[in-house]
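K.L.:
Here is a sequence together with a model predicted from it:
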Amino acid sequence: MEHPFRITSATLDVMEAFLASPGELHGFAVAKAASRPTGSVYPILARMEQAGWLESRWEDGHPEEGRPRRRFYFLTGTGAEASRVVVLERRGELPSARGSGKLRPALRLMTRWGGAW
């Protein structure tokens, strides 16, 4: 299958973070869930958004003092379907099917804290 951008192991980790999340994620939360540095994650988010696999929005309102506004990302219908296919193709299973993937602790925290980091 041909893709609009290069699929690296970091890209797969980012896709898994979105597939395992019940909603939108801000960039730092994606980096934490994927266990990747933000310097790797933000270019992947940009490529996925440019390809139409992600959409984003800026945080509404004013954040707490001393914190910049966050940009939230979410998979489009096309992106969700394509990400499922790619992850299944490359890793053989989806993140929710994994018994003990590296995303588990981070995603448990995200659920506990309502997805906000």
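P.N.:
Everything's here; your move.
K.L.:
Could you use CA atoms for every contact and neighbour count after this?
P.N.:
OK.
K.L.:
now G92: how far from T8?
P.N.:
Going from G92 to T8 by CA to CA, to the nearest Å gives 15 Å.
K.L.:
This protein: strands as residue ranges?
P.N.:
25-26, 54-58, 71-75 (DSSP state E).
K.L.:
putting a second one here so we can go through both:
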Amino acid sequence: MTPQTISVLRELLNDPLAEHYGLGLCKATGIAGGTLYPILIRLEEYGWVESRWDDPAAHQGRPPRRHYRITEDGLESGREAIARAGEKRRRAAGSRRPGIAGGTA
């Protein structure tokens, strides 16, 4: 699980009932579209995210947006993935030993 995927999951879990669109997720996470969209596709393949397209007639003057929402499976699995990533990060930080001049060994 990459840090970018964890960031996307965190954003989706912030408001699990909301539908998010790609550009909004890019802005909220700071992740470029070329990285974000493959993550969303992968999460959708896992069943953690579902998506739907806007009705193009409802929004004259702009292209339709694809909206993403976390699923029930995604709620549980996403929370577990975030917890595992946090634990992994804590273990890695705890394994660093002070080196010469306060650096890490």
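P.N.:
Happy to help now that I have it. All values reported here derive from a predicted model rather than from experimental measurement.
K.L.:
Now tabulate the strands of structure 1 in JSON lines and tack on mean neighbour count and distance to S83 of structure 1.
P.N.:
Below are those laid out as JSON lines (neighbours: other CA atoms under 10 Å; distance: least, CA to CA, whole Å):
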{"stretch": "strand 25-26", "mean neighbour count": "22", "distance to S83 of structure 1": "16"}
{"stretch": "strand 54-58", "mean neighbour count": "16", "distance to S83 of structure 1": "10"}
{"stretch": "strand 71-75", "mean neighbour count": "20", "distance to S83 of structure 1": "9"}
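K.L.:
Which one, of those, ends up nearest to A106 of structure 1?
P.N.:
Closest approach to A106 of structure 1 among the strands of structure 1 is made by strand 25-26 (12.2 Å; CA to CA).
K.L.:
Over in structure 2, find the residue span that closest one aligns onto.
P.N.:
Residue correspondence for strand 25-26 of structure 1 in structure 2, counting by TM-score structural alignment: residues 20-21.
K.L.:
Mind naming the longest helix for structure 2?
P.N.:
helix 72-94 (DSSP state H).
K.L.:
Could you list every helix and strand in contact with that helix?
P.N.:
Contact partners of helix 72-94 of structure 2 among helices and strands, from 3 or more CA pairs under 8 Å, 6 or more residues apart in numbering; DSSP states H and E: helix 3-14.
K.L.:
Mean deviation, the helix it packs on versus structure 1?
P.N.:
Superposed on structure 1, helix 3-14 of structure 2 shows a mean distance of 0.6 Å to its aligned residues (mean CA distance after the TM-score superposition for structure 1).
K.L.:
mind listing what's buried in that helix?
P.N.:
Q4, T5, I6, S7, V8, L9, R10, E11, L12, L13 (16 or more other CA atoms under 10 Å).
K.L.:
Give me the aligned partner of the first one over in structure 1.
P.N.:
Q4 of structure 2 maps onto A10 in structure 1, with residues paired by TM-score structural alignment.
K.L.:
I'd say its match and S40 touch.
P.N.:
Yes: with contact defined as CA atoms under 8 Å, A10 of structure 1 reaches S40; the gap is 7.4 Å.
K.L.:
ok, the nearest residue to F28 of structure 1 once chain neighbours are set aside to A82 of structure 1 distance?
P.N.:
Of all residues not flanking F28 of structure 1 in the chain, T38 sits nearest, at 6.6 Å (CA to CA, 6 or more residues apart in numbering). Note on T38 of structure 1: its distance to A82 of structure 1, by CA to CA, is 23 Å.
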